[in-house]
Structures are given as structure tokens and as C-alpha cells.
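Novice: Got a predicted structure plus its sequence, pasted below:
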Amino acid sequence: MAKLTFYFDRCFGKRLPEFLERANPPFSVEHQHNKRNRFPQDMSDDAWLKICGERGWVAFTHDSKFQHLEVEALAIKQHKVAGFAIWGAQMPTWDKVCLFVRGYPKMMEIIKSEKPPYLYRLRSNARLVKVNLR
């Protein structure tokens, strides 16, 4: 398997993605605020989901409503995005890192075994639940 790229949407800000990137993980890190990709601050969810699908990036969001938003659910399906919605948008960065690390092995199992499109929700107990994209 080629080295994966994990993309963190603007809901994450800079702290978590930059922390992960500095930890030298077994995946590349991209995020909305990264100057390398020059994504506009007001980029629509559909636009960044399209990029993730085209580039084979795994998408991460804190948006708990993704499966209820018609445009986002359609974009995940249309662009064949592998996606994870992570609980804890209001939690301190350290708690987010801990949850991400706890969920990482299970997320990797899904990434290796399931063909996109899909969206899973990583809950506060590190349990992954598949989301029905309608």
C-alpha cells in the first residue's frame, strides 16, 4: 500500500494536524490551513471532498452533521471519498490526539479492507460506527 495522505478539514484548525505531522506518522498530513496546498479559507465542503477523492486522500472532519447534509453526503459518494468524522470538536487538542491514536488501528483496518466511498464516525469511546450516506 502506498503512503496514505490524511486530510483534516478546517474544523480541526492547525494544532492537531501540525502536531501529527511533527510526530512523523506513517502517513502524510494535509489540512485546510496548510500553506502548501493554498486552499482558500472559504472553500466549500464539496470542493475539498472532490480533491480528497481525486487524490485518494482520507478525509477527516469534526462536522457531526455530514451525513445529514445532502451536498456533503453526495460529494462523498460521487468522489469516492474515504472519510471519518471524529468526535470532540470542542475538546482540547491533547484529547483529540489521544482519541485519534486510540482509533487509528481500527481506522487503518477499514482503510485497508473497505473500498470508498464511506464515512465512519469515531465516537468518544474510540468506537467506529459506519454512517448511512442515504
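Specialist: Perfect, I can see it now. Numbers count the residues shown, from 1 in each chain.
Novice: only C-alpha atoms for contact and neighbour calcs from this point on.
Specialist: Fine.
Novice: which element follows the helix or strand containing Phe84 toward the C-terminus?
Specialist: Assigned by DSSP states H and E, Phe84 belongs to strand 82-86. Next in sequence after strand 82-86, counting helices and strands by DSSP H and E, comes helix 93-113.
Novice: So what angle separates the directions of the strand holding Phe84 and helix 93-113?
Specialist: Relative orientation of strand 82-86 versus helix 93-113 (axes from the mean of the first three to the mean of the last three Cα atoms, to 10 degrees): 150 degrees.
Novice: another structure for you, compare them:
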Amino acid sequence: MTDARPQDLLADFTPPFLYTRETASRAPSAPGVHVVLEHGTVLYVGWTGDLRRRLHQHLAGNRGSSVLHDQVGQRLDEPGREASADEIADWLGQREVRWQETDFPQPLRDALVLALRPPFNRSVPVQPGS
């Protein structure tokens, strides 16, 4: 999978949408994998049992409940001032999100993280056979 281009790896995902609360509300309450992009570059890959709930959690959650929320917050923090949840949601709202429903999201997420090495994913899964 590592030789494929990002657009090929995401061929079965939805088209890109601005990552807003409205978009999150349109996502299915189903298991799947989601990606957050900036100018076509994948910043984050996540998996969940409920896409709608998880997409909302990244936007409105807290740093303890969402790796993405925490990573964006760290990017936006200034000396002596932590970025607010609204600032994090605003930043995400200027990015795009795509998703793919699947009953087995974790293997797809792991393969995408291995192939794309997104900067907001804290850890990279162990490659099979390593």
C-alpha cells in the first residue's frame, strides 16, 4: 500500500467537505475511518465505531478526549495562553474531512497511517512482518 498515491488510497472515501459541525452532523452513525486534510495533504487519520459522534468530538471535545483536538490545540497555543475549543474548531473548519464507512476500521486506519505518515497522528502502527 505504501507505493500508492494519497488520492488512490482515498478513492473509496467521500469527497472532501469543509470540516464544520454541519458536515459532522451529516456523517453516518456508523463505523469507519476519517481523514483531515489541508490543501490535499492528509494531516490526520482516525477510526471509530461512530463517525458522526467522533467528528463532533474532534470539533467540540477536549484535549483529553481527542488526539486531533489536542494536536491542533498544541499548534495554536501561544506562550502563556492555551488555544480555546472554539479556536480549535475554527482552525479545523478551514480544513477538509473525508470518511469511509467500514465494519473493520482499525486495519484500514493503520494501513493509511503507515502509508501516509500524517503529522497529527501520535503513533505509527507496527508494520506487519516487522
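Specialist: Received it, and whenever you're ready, just let me know what you need. If you're wondering where the values come from, they're calculated on a predicted model, not measured in any experiment.
Novice: I'd like the TM-score for the two structures, please.
Specialist: TM-score of the superposed chains, computed with TM-score structural alignment, normalised by the length of structure 2, equals 0.28; 69 aligned residues with a Cα RMSD of 5.3 Å.
Novice: circling back to that earlier point, could you list every helix and strand in contact with the strand holding Phe84 of structure 1?
Specialist: Under the contact criterion of 3 or more Cα pairs under 8 Å, 6 or more residues apart in numbering; DSSP states H and E, strand 82-86 of structure 1 touches strand 58-61, strand 118-122.
Novice: tell me the angle that strand makes with strand 118-122.
Specialist: Strand 82-86 of structure 1 runs at 20 degrees relative to strand 118-122, counting by the same axes, to 10 degrees.
Novice: Format the helices and strands packed on strand 82-86 of structure 1 as a markdown table; extra columns: distance to Val29 of structure 1 and mean neighbour count.
Specialist: A markdown table is the format used below for those (distance: least, Cα to Cα, whole Å; neighbours: other Cα atoms under 10 Å):
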| stretch | distance to Val29 of structure 1 | mean neighbour count |
| --- | --- | --- |
| strand 58-61 | 10 | 22 |
| strand 118-122 | 18 | 22 |
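Novice: Please name whichever of the ones you listed is nearest to Lys112 of structure 1.
Specialist: strand 58-61 (11.5 Å; Cα to Cα).
Novice: So which other helices or strands are in contact with the closest one?
Specialist: Contacts defined by 3+ Cα pairs under 8 Å, 6+ apart place strand 58-61 of structure 1 against strand 5-8, helix 45-55, strand 82-86.
Novice: now those as a markdown table including mean neighbour count and distance to Ala73 of structure 1?
Specialist: As requested, these are exported to a markdown table (neighbours: other Cα atoms under 10 Å; distance: least, Cα to Cα, whole Å):
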| stretch | mean neighbour count | distance to Ala73 of structure 1 |
| --- | --- | --- |
| strand 5-8 | 21 | 17 |
| helix 45-55 | 18 | 9 |
| strand 82-86 | 24 | 11 |
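Novice: Quick one: closest of those to Thr93 of structure 1.
Specialist: strand 82-86 (12.5 Å).
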